[in-house]
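Peer 1: pasting a predicted model and its sequence here:
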Amino acid sequence: MQNFAELHLKPETLARYGLPDIPYPIPAADLKSALLDNGDLPLAAMLLGLQQRSRDGEAEWQQLEPAMDRLAELLAPDDARDVISAAGDHWWLEVGPVDLGGQLVTIQRGDALIAAITARDDGRLRVAVFHPLDAKSAEYLIGLGQVPHPEHGVCMRENNWEYALDCSAGNGNYYAADRGEAYLSYWEKGLGISWDGPMCPSGVSSWTSSPGPPPA
């Protein structure tokens, strides 16, 4: 198991990077490297540590979101395009606006919408993200977005969308939701709409709104 250390930043460092004053869990090896590398913060390792900490169902994950948001801003290049792609060696996703009134697979925690996923014309996936991704949510997206095999598709499903539908129907989602972890849901008629009508009288905004900063 990887050893983590907690990084506590000085007020001037917090101000320099615009980070909230919380402990940042990072792998011990990255902390040693940071101390030797002219004091530059290991931003990617700090974000990874918060993603791992926030995946647990009992974690106060919403209080970690401002720090995760800021670290993502520091790490990601500015890009004004509405639609971009995110990819690794074995996965690919299109990132852009999603129609929340259409057919969706969602990643949720409680009633909070973490990400909404829909199908492209080619069966690959487009995702819109509404909250910083904890480690489990990120793993969902990477797994669902895996590059299809030329003969066997995606885990023996025709394409990524069919695989996402299959995963959203698994019983494990019920147990994950009960533990307070991220889980998958399927909405055939749009977010918050069941066969009997709307499940969320206050509207979509209550699902997608980000929480405010943690109390001082």
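Peer 2: Okay, I see it.
Peer 1: C-alpha from now on. contacts and neighbour counts both.
Peer 2: Fine.
Peer 1: residue 49 reaches residue 30, doesn't it?
Peer 2: No - with contact defined as CA atoms under 8 Å, residue 49 does not reach residue 30; the gap is 10.7 Å.
Peer 1: between these two, who's got more neighbours?
Peer 2: residue 49 (21 against 18; other CA atoms under 10 Å).
Peer 1: surely the more buried one is in a strand?
Peer 2: No - secondary structure assignment (DSSP: H, G, I helix; E, B strand; the rest coil) places residue 49 in helix, not in a strand.
Peer 1: contact partners for it?
Peer 2: Shown in contact with residue 49 (CA atoms under 8 Å, 6 or more residues apart in numbering): 4, 24-27.
Peer 1: right, and the helix or strand after the helix or strand containing residue 46?
Peer 2: Secondary structure from DSSP states H and E places residue 46 in helix 43-54. Using DSSP H and E, the helix or strand that follows helix 43-54 in sequence is helix 61-75.
Peer 1: second structure for comparison follows:
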Amino acid sequence: MGLRSGERNALPNKGSVRGYQVIDAAKSKVEKLCPAVVTCADILTVAARDASEMVGGPSWSVKLGRRDSITAGLVLAETSLPSFKAPLDSPISTFKDNGFNARDMVALSGAHTIGQAQCFLFRDRIYSNGSDIDAGFASTRRRRCPINNGNGNLAPLDLVTPNSFDYNYFKNLIQKKGLLESDQVLYNGGSTDSIVSEYSNNPSKFKSDFAAAMVKMSEIRPLTGEAGVIRRICGAIS
């Protein structure tokens, strides 16, 4: 949402999540053809599926018929999205509360095969000299993330193939090259190590599990029937 109280301004999203103009353009074209019929929620669902396929990821069937919310969700996004510094049990619990198991969580985390993160989100990790980060990787990331400035500088979540949907994200974790703490915690001697290892050796399994988890996520408490509205503009309640 374009409102100051919208999800795009939540700390985990602000300055990192992009592409809103693509959704707005799609909505504008759809409105000209079928006014007040197709919701922004459905457009987002289809766009996520198509974006995955465009960069080499899986495709999946999506159910349509969602309605748009009449409220903004900044507070909900900041309290519900797992922290970039959270220990493993925290995201596992958060996902479980929404009907996901640990495998779903790891598969969905694989979306970090694409995208970038801001310096302030990983600065502590690359300057920690910790045992859970590859020294060479940390040194490379420091070039774009000085210790005292550059908060908004961006770095790819997957340094190897940042523009392709593949399984290098999981290979990176095994090599201690996860950019965010919340990435690396998936492979750091905990209960999800075996899932990361499996996906690093079986890209087909990762892609099929990712697709299934995306379908599952698209069905979390959808507004249907007379609930909600059909927005005319996705960035505003209308």
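Peer 2: Right, received. Where do you want to start? Quick caveat, the model's predicted, so the values are computed rather than measured.
Peer 1: TM between them?
Peer 2: For this chain pair, the superposition-based TM-score is 0.28 by TM-score structural alignment, normalised by the length of structure 1; 108 aligned residues with a CA RMSD of 5.9 Å.
Peer 1: about what we covered before: ChimeraX command to pick out the buried ones of the contacts of residue 49 of structure 1?
Peer 2: Here is the ChimeraX selection string for the buried members of those, based on 16 or more other CA atoms under 10 Å:
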select :24,25,26,27
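Peer 1: in strands only, show me the contacts of residue 49 of structure 1.
Peer 2: Judged by DSSP state E, strands contain the following of those: 4, 24-27.
Peer 1: now, among those, which is nearest to residue 72 of structure 1?
Peer 2: Of all those, residue 24 has the smallest distance to residue 72 of structure 1: 14.1 Å, by CA to CA.
Peer 1: okay, buried residues for the helix holding residue 46 of structure 1 please.
Peer 2: In helix 43-54 of structure 1, counting by 16+ other CA under 10 Å, buried: 43, 45-54.
Peer 1: what's downstream of whichever helix or strand residue 24 of structure 2 is part of, the next helix or strand?
Peer 2: Element membership for residue 24 of structure 2 (DSSP H and E) is helix 20-33. Moving toward the C-terminus from helix 20-33 of structure 2, the next helix or strand (DSSP H and E) is helix 40-54.
Peer 1: by contact count, what packs against that next one?
Peer 2: Judged by 3 or more CA pairs under 8 Å, 6 or more residues apart in numbering; DSSP states H and E, helix 40-54 of structure 2 is in contact with helix 20-33.
Peer 1: who are the packing partners of the helix it packs on?
Peer 2: Going by 3+ CA pairs under 8 Å, 6+ apart, helix 20-33 of structure 2 lies up against helix 40-54.
Peer 1: tally of neighbours for residue 86 of structure 1?
Peer 2: 12.
Peer 1: excluding covalently adjacent residues, which one is nearest to it?
Peer 2: Spatial nearest neighbour of residue 86 of structure 1, chain neighbours left out: residue 93 (5.3 Å); criterion: CA to CA, 6 or more residues apart in numbering.
Peer 1: just residue 119 of structure 1 next, same as before
Peer 2: Looking at residue 119 of structure 1 with CA to CA, 6+ apart, the closest residue is residue 125, at 4.9 Å.
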